[in-house]
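>>> structure here, sequence nowhere to be found:
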């Protein structure tokens, strides 16, 4: 018997240790997620229901599955230590969004995929950080945190975003840019960003006190007493269901867009990041409400870093492999919005304190940008 695998006692839910070790609320959430997953598959594969209904049910199921992934990842991290936990968090932190984007890329919805990348960064830095600062400020007044730690995360993000937008700047400033050269340059940038991602992981593990990476702080999931084996099984099952439901979601996007009169760009920049990351967003707000603003900021900045250094370059390389070439040339509106989000969030991080007004203003800026995205065609 290993140290990390204590014997499991039958829980109150029919002897199933997976459910029996959860709180009542968490147990209901898991069962509800399974029910929604089955319903989405039945509506799509069996009943061939309206695409709008399929999209909404699949989206709800994905929200729950993203939470289950976070639950099992947290438990594995607590069992295996901060180093392995950091790798798991870095790998699975944006897994739902990555899987959704993969199927969208496979379907040729490249504009939706690119919009989801910028939308994720903007949402993390404005909506998530703003909501965290707002809730924390209303509950605790002015909150203080280490400007060194927050500033380190902000600086890493600035460098990552600059690298991500190099192809866009090149396209804006030269007339020699063609689709072929844009794709080639984007592939090279993607490789460089992945190298940067690996280096950031190494730095995270060797300077844990400076980055809060893999800190092992409870994330508000109410960590269940699962063994390593059960945690891995739950994680793999949730990832498998995410794969199926993401394909269903992407297949229903066109009908959903037509029903609500939305643009593919708006769906990519606002809805897809929200569906993929809502569970993680709620964790950040919960941490801020507990007066743990450093950890809330680590969630916000860390998720944005994963998108810039891992999700985006992986999708570029997958696009080249799938015959769906995707470049990193974003629209001027996206570049401006991300630059503003990075700049504003960095300013808040560097002074070492936050209050509810700053949070409210961040959320307001996000709403303004969302309205602009809605009108953007």
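Now that the structure is in, tell me what you want to look at. Since the structure is predicted, the reported quantities are computational estimates derived from the model, not experimental observations. Residues are numbered from 1 along each chain as shown.

>>> drop to CA atoms for contacts and neighbour counts, all remaining ones
Fine.

>>> in the stretch 151-300 of the chain, which spans are strands?
The residue ranges that make up strands in the stretch 151-300 of the chain, judged by DSSP state E, counting those that start in this stretch, are empty, as it has none.

>>> residues in contact with residue 139?
When contacts are counted by C-alpha atoms under 8 Å, 6 or more residues apart in numbering, residue 139 is found next to residue 289.

>>> comparison target below:
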């Protein structure tokens, strides 16, 4: 007991080594007039804490994945644009620079969803899940490049259905040789929504090419805007239905699930405000590079001798779907095929039922004649693709052969657009200001 008393008498002999936090824990008064150094200690503690959080956040967000090695391509695109203005290199560097940004944007959106609850989290994922494609489309719409908007959104649907889902099926089938199963009801519902989107795109195209409009050139635009509003309403009710259905199923989850897996899925790696700051930063940086990307599409097409249709339908969507591609394959290889389908087909549903109608309504507000007439060639390819998807999902199982077929179908689509001459591309010029 004597040694304890000695320690307690001399524990705070040197006041310069005492922090107000320690005094508060021991129940001792911290008078600012008597201990003026306390505020400096607290200030230093806060600065060190913020520095530690910053370093940890940078490690998690910027240095946790190898795809971030492409980050310098973004600043390089800006430098090349100011030094040489070579559209081919500016376009290519912007394209490569957006890939890691799109992947990280998906990551911080998932992190932020941990703090918003299921309802707000679902709306957040619906908004930012395809943010890259929407940002590129908005800049193209602003420049009057309606065909680029249509083709890039169409290409995003085709890429998710054929390439992303095909790679998920293929990689999952290689890991699990006996094949995998998934929830057929959810997949069928998404296929139904895609067919509704095809109907919305097919009606204006058929109306135009059969010359059965009451007012030629105007009726298809009015029909497109009306159909877009209806599609947005359908998608809004779909989100509400999914959220309520998810809440009901979560209440009946089996209590014997793996606790470690639940912990991994339910714990955020960064804080809420860190996620918000990163989300705003990545979205802003994507917007900057998207402007360079859109402004150099025509020049890049000439410099690289690649059709604009191929760039819009194939190259741009691959960049926008970088996050979905990586996530779908990862989940499939972990035998979580339902999540892979939700990522791939769910993203296609978002673009078809939300992205495209949103751009039509936005063009309406901006005074741009954006419509749902995607031309017969493109609409026919989309219709056949959705039919192929429906047949692939009808038995509720997958294997590597199904994945290989979807990937090869995507190669056929890519080759088709490489030799396709867009009849309306020359009419897409920025409108006079």
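Sure, I can see it. Only a predicted model underlies this, so the values are computations on that prediction, with no experimental measurement involved.

>>> where in structure 2 does the top helix by length along structure 1 fall?
Ranked by number of residues, the top helix in structure 1 under DSSP state H is helix 51-80. The alignment of helix 51-80 of structure 1 onto structure 2 (TM-score structural alignment) covers residues 87-116.

>>> again, but for stretch 237-244 of structure 1
So stretch 237-244 of structure 1 sits over residues 281-288 in structure 2, by TM-score structural alignment.

>>> how close does that stretch sit to structure 1?
Compared with structure 1 after fitting, stretch 281-288 of structure 2 deviates on average by 0.8 Å (mean C-alpha distance after the TM-score superposition for structure 1).

>>> which residues touch that stretch?
Contacts with stretch 281-288 of structure 2, where a contact means C-alpha under 8 Å, 6+ apart, come from 98, 101-102, 104-105, 131-132, 135-136.

>>> repeat for stretch 383-395 of structure 2
Under the criterion C-alpha under 8 Å, 6+ apart, residues 158, 161-162, 184, 187-188, 191, 194-195, 198, 398, 402 lie in contact with stretch 383-395 of structure 2.

>>> just tell me the aligned range of that stretch in structure 1.
Counting by TM-score structural alignment, stretch 383-395 of structure 2 sits on residues 339-351 of structure 1.

>>> same question, stretch 131-141 of structure 2
Mapped onto structure 1 using TM-score structural alignment, stretch 131-141 of structure 2 spans residues 95-105.

>>> tell me which residues are up against the matching stretch.
Here stretch 95-105 of structure 1 has contacts from 62, 66, 110, 112-113, 116, 242-243, 246-247, 249-250, 272-273, 275-277, 311, 315, 318-319, 324, using C-alpha under 8 Å, 6+ apart.

>>> try it again with 7 Å
Taking C-alpha atoms under 7 Å, 6 or more residues apart in numbering as the criterion, the residues outside stretch 95-105 of structure 1 that touch it are 66, 113, 242-243, 246-247, 250, 273, 276-277, 311, 315, 319, 324.

>>> closest to residue 140 of structure 1 among the residues you listed?
Closest approach to residue 140 of structure 1 among these (C-alpha to C-alpha): residue 277, at 25.7 Å.

>>> all set, thanks.
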